[in-house]
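J.: here's a sequence, model it:
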Amino acid sequence: MKLLIVEDDADFAAALARAMTKRGAEVALAHDADEARDEGERFAPSHAVVDLKLPGESGLKVVEQLAARSPAPAIVVLTGYASIATAVEAVRLGARHYLAKPANADEILAALMRDQPDAALEVSPEPLSVARLEWEHIQKVLNEHDGNISATARALKMHRRTLQRKLDKRPPKAD
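T.: Now for the predicted structure:
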């Protein structure tokens, strides 16, 4: 397995690289979208782990560019800012799976190796909280406006600074 890890947190990227190397992967690292493009060309990965929130361009752009390669690598999006809207968009752009942080190396490896959806995965019996529903709706509208904060704030009829404060916080728990 030739694994490209695209992660802006250098410590987490290094730890994940060590763990994947121990599991037999040849690993290359990139810390932003430009490095990911360059490493994608040079390294020709068979698999990739892409952080959603990167400096500059979104990890979704990286997913789109990697998925356009031939052959396309198996891509897992890993993020601390999980939302249904970004998960759907990541899969639509070519990601195989989408994992919320924290995820350990074994979970990431299992997601990379799965080539079919898993109908046996558990579905939570609890509905989403109101705070989580708000977060999901904001992410959906933000995605519809290509990440433009001002346009999203106008669409939500919300002050731009209020929206920015909400986006700077971690997403509420899904339950």
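J.: please count neighbours and contacts with C-alpha atoms only from this point.
T.: OK.
J.: burial check on A90, number of neighbours?
T.: 24 (other CA atoms under 10 Å).
J.: which residue sits closest to it in space, ignoring its chain neighbours?
T.: Excluding the flanking residues, the one nearest A90 by CA to CA, 6 or more residues apart in numbering is L60, at 6.1 Å.
J.: confirm for me that the one you found is in contact with V91.
T.: No. Using CA atoms under 8 Å, L60 makes no contact with V91, being 9.5 Å away.
J.: rewinding a little: just the element for the residue nearest to A90, please.
T.: Here L60 sits within helix 59-67, counting by DSSP states H and E.
J.: Proceed likewise with the subsequent sequence, for comparison:
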Amino acid sequence: MPDQDSRQLGPDPSLLLVDDDEPFLKRLARAMEKRGFAVTTAETVAEGQASVRRAPPAYAVVDLRLGDGNGLDVVETIRERREDSKVVVLTGYGAIATAVAAVKIGAVDYLAKPADANQITAALLSSGEDLPPPPENPMSADRVRWEHIQRIFEQCDRNVSETARRLNMHRRTLQRILAKRSPR
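T.: Below is the predicted model:
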């Protein structure tokens, strides 16, 4: 039996999921199918754009950073092909500038990973006038900070000095943070 949210789906339940994290993509696709969506998946910007050109979806969930480029390019293609499509942008970490860019080109919401299927469904099916309910277990501020530091550290090829420079923090302070376990 489909989830309660499937009753709110429009006549076209087509959903495009674009994410380069294959295990996450498969789990999310299964969860969204259980909620009544007709799911198509893509792992790259090129695959996502090709899928949109073949059949513009009524709904889409697009990761911001993909292996071959920026997920906002897929969002723009969706907007060109189908203006009424509801698009949610996902990202590994939130930044105000990218959230603004996503909303400006037509995304209905912007969620930070790890977003679950319930949060994504709520965002896709929201009327736009009311905000979706807050997540049951949001990441703590300490956890968000730690995730951001880890992401920059990985992007700097695990170079502590370069990461500290980019984050504008003292190298020893960064070393202490990196030595600790992740906050909950």
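J.: TM-score for this pair?
T.: Remark: TM-score between the superposed chains equals 0.68 [TM-score structural alignment, normalised by the length of structure 1]; 135 aligned residues with a CA RMSD of 2.8 Å.
J.: quick revisit: what is the neighbour count of the alignment partner in structure 2 of the residue nearest to A90 of structure 1?
T.: Aligned by TM-score structural alignment, L60 of structure 1 pairs with L72 of structure 2. Neighbours of L72 of structure 2 under the rule other CA under 10 Å: 22.
J.: quick one, what contacts L72 of structure 2?
T.: The neighbours of L72 of structure 2, taking CA atoms under 8 Å, 6 or more residues apart in numbering as the test, are 62, 64, 102, 105.
J.: looking at those, which is nearest R79 of structure 2?
T.: Nearest to R79 of structure 2 among the contacts of L72 of structure 2, counting by CA to CA, is I105 at 7.7 Å.
J.: any idea how far the match of L60 of structure 1 is from K104 of structure 2?
T.: 10 Å (CA to CA, to the nearest Å).
J.: likewise for I149 of structure 2?
T.: For I149 of structure 2, the distance to K104 of structure 2 equals 27 Å [CA to CA].
J.: which one of these two is surrounded by more residues?
T.: Counted by other CA under 10 Å, I149 of structure 2 and K104 do not tie: I149 has more neighbours, with 18 against 10.
J.: how close does the more buried one get to D130 of structure 2?
T.: For I149 of structure 2 relative to D130 of structure 2 (CA to CA), the value is 33 Å.
J.: and if you look at K113 of structure 2?
T.: Relative to D130 of structure 2, and taking CA to CA, K113 of structure 2 is found at 22 Å.
J.: list the buried residues for stretch 108-125 of structure 2?
T.: 108-112, 117, 119-121, 123-125 (16 or more other CA atoms under 10 Å).
J.: next, the alignment partner in structure 2 of E89 of structure 1: secondary structure please.
T.: Under the alignment by TM-score structural alignment, E89 of structure 1 pairs with A101 in structure 2. On the three-state scheme (DSSP: H, G, I helix; E, B strand; the rest coil), A101 of structure 2 is labelled helix.
J.: fine, thanks again, bye for now.
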